[in-house]
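Novice: Return atomic coordinates for the entry below.
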Amino acid sequence: MVDDDEAVRDSLQLLLEANGHQVQVFEAALRALEACAGAAPGCVVTDIRMPEMDGLEFQERLAKTHRDVPVIVITGHADVPLAVRAMKAGAADFIEKPFSHETILASIASAMARSAADIDPAVQARLDDLTPREREVMELLVVGHPNKVIGYRLDISPRTVEIHRARVLDKMKARSLAELVRIAMRAGVDPAS
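Specialist: Modelled structure (predicted):
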């Protein structure tokens, strides 16, 4: 667990240990990287905004030596391009603060249970159920384009984009755009630029 906020570190450590996990906490990514040099951790939870080295740089450097270690990125300052960057770099999940205990525990359990290359067959079936136009809209949403830009790029009205967006969220069983980004990145969707 890497976070420069002591309260977050302490509360997550207590939660994880209470649920049977062995936890090492670090306030700085450089110290965590040094600790990971000796042995690969089972899972890493890291904040993004930290002094010296941010969580995304930490994730990228960790991947060079421990490619199969799942990394869960947490942040209080999320935006779609940031989420896309984290997921493209191999993050197992991207979670916005504040999050529930259930959310972080489920994310850690999921990250540790699957290999980075596995795509859930149910998610693949949902992707296959999208129409070609819905797939185009989803790829542009995942990059972070607003409805007006998507409408312009696809030569459709913003209202039509809203309808496709609602259908994509429904078919992909995503409750929010952030969740859609996580699902798409885990499934290996290569977003349009």
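
Novice: When you work out contacts or count neighbours from here on, use the C-alpha atoms and nothing else.
Specialist: Noted.

Novice: Pull out the buried residues from stretch 19-35.
Specialist: Within stretch 19-35, the residues that count as buried by 16 or more other C-alpha atoms under 10 Å are 23, 25-30, 32-33.

Novice: this one as well, want them side by side:
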Amino acid sequence: MRLLVADDQALVRGALSALLGLEPDIEVVAEAGRGDEVVGAAQAADAQVAMLDIEMPGIDGIAAAAELRAAMPSCRVIIVTTFGRPGYLKRAIQAGASGFVVKDTPATQLADAIRRVHRGERVLDPTLAAESLAQGDSPLTERETDALALARTGGSVADIARMLHLSEGTVRNHLSAAIGKTGGRNRADAARIAESNGWL
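Specialist: Alright, predicted model coming up:
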């Protein structure tokens, strides 16, 4: 099968490509170091499976999975990440990923997961799947999530209001609601809690 490997760390990307390239039925046909390069690289190489990291510049792996599934529905997606957060798993599945495993998965199991995803099966890390079911959905609305994500980068209420095309009062309301729902002490703490749960 024709595999694309996307990871922002060149050493990790190279190691994964080399390991998986040793498998007789897997050919690494493309690599990407940024999320916004995934669709173009997959299309140019006619990839059948894309293995994506979550934390990448440009756009993250979950957003890249959604773009790839829209642009190339025949290409299956498996997320392989260091960040095993239940919220990430749920968001990845909603974005169209067929697989979600953590990077400490042994190479033989990773290759098997890729084969299963290629066959149309769903492959999920069992521990994360159980945690995801126990945790439930994110309590944040889309606007609360947007406001908290921008607050995480240190933006002021005025900055966030301008970027979201909202009034400052509305932004304050969204941030206050997000703080209450996450149980954070302030917006920075709320952002940290939301991120640790994979909601951002």
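
Novice: Could I get the TM-score for this pair?
Specialist: Aligned and superposed, the two chains score 0.58 in TM-score terms (TM-score structural alignment, normalised by the length of the first structure); 125 aligned residues with a C-alpha RMSD of 2.4 Å.

Novice: Check the secondary structure at V28 of the second structure for me.
Specialist: Put simply, V28 of the second structure is strand when judged by DSSP: H, G, I helix; E, B strand; the rest coil.

Novice: how close does it sit to A6 of the second structure?
Specialist: Relative to A6 of the second structure, V28 of the second structure is positioned 11 Å away (C-alpha to C-alpha, to the nearest Å).

Novice: ok, now how distant is the counterpart of K88 of the first structure in the second structure from V77 of the second structure?
Specialist: Residue mapping for K88 of the first structure onto the second structure gives Q94, with TM-score structural alignment as the criterion. Look at Q94 of the second structure and V77 of the second structure: by C-alpha to C-alpha, they are 12 Å apart.

Novice: Just want to know which of those two has more residues nearby.
Specialist: Each of Q94 of the second structure and V77 had its neighbours counted (other C-alpha atoms under 10 Å), and the higher figure belongs to V77 (33 against 13).

Novice: Next up, the contacts around that one.
Specialist: If a contact means C-alpha atoms under 8 Å, 6 or more residues apart in numbering, then V77 of the second structure has 49-52, 65, 69, 96-99, 117 as its contacts.

Novice: Am I right that D4 of the first structure sits in a helix?
Specialist: No. The assignment for D4 of the first structure is coil, going by three-state DSSP, so no helix is present there.

Novice: residue furthest from the geometric center of the second structure?
Specialist: G169 (31.1 Å; C-alpha atoms, centre = their mean).

Novice: what about the aligned partner of F83 of the second structure in the first structure, how many neighbours?
Specialist: Taking TM-score structural alignment as the alignment basis, one finds that F83 of the second structure is matched in the first structure by H77. The local packing count at H77 of the first structure equals 11, with neighbours defined by other C-alpha under 10 Å.

Novice: Now do the same contact list for H77 of the first structure.
Specialist: Contacts were defined as C-alpha under 8 Å, 6+ apart; by that measure H77 of the first structure touches E96.

Novice: Also M56 of the second structure?
Specialist: For M56 of the second structure, the set of contacting residues under the criterion of C-alpha under 8 Å, 6+ apart consists of 7-8, 33-35.

Novice: what do you get if the cut-off is 10 Å, keeping everything else the same?
Specialist: Shown in contact with M56 of the second structure (C-alpha atoms under 10 Å, 6 or more residues apart in numbering): 6-9, 32-36, 62, 64.

Novice: Tell me the residue in the first structure aligned with it.
Specialist: Using TM-score structural alignment, M56 of the second structure pairs with M50 in the first structure.

Novice: D128 of the first structure - how many residues pack around it?
Specialist: Here the number of neighbours of D128 of the first structure (other C-alpha under 10 Å) works out to 12.

Novice: With R122 of the second structure instead?
Specialist: When counting by other C-alpha under 10 Å, one arrives at 17 neighbours for R122 of the second structure.

Novice: Going along the chain, name the helices of the second structure.
Specialist: Counting by DSSP state H, the segments of the second structure that form helices are 10-21, 38-45, 61-71, 86-94, 107-118, 126-135, 142-152, 157-164, 168-182, 187-196.

Novice: circling back to that earlier point, using JSON lines, lay out the contacts of M56 of the second structure together with distance to R162 of the second structure.
Specialist: Formatted as JSON lines, the entries for these read as follows, by distance: C-alpha to C-alpha, whole Å:
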{"residue": "A6", "distance to R162 of the second structure": "33"}
{"residue": "D7", "distance to R162 of the second structure": "32"}
{"residue": "D8", "distance to R162 of the second structure": "30"}
{"residue": "Q9", "distance to R162 of the second structure": "33"}
{"residue": "A32", "distance to R162 of the second structure": "33"}
{"residue": "G33", "distance to R162 of the second structure": "31"}
{"residue": "R34", "distance to R162 of the second structure": "27"}
{"residue": "G35", "distance to R162 of the second structure": "26"}
{"residue": "D36", "distance to R162 of the second structure": "25"}
{"residue": "I62", "distance to R162 of the second structure": "26"}
{"residue": "A64", "distance to R162 of the second structure": "26"}
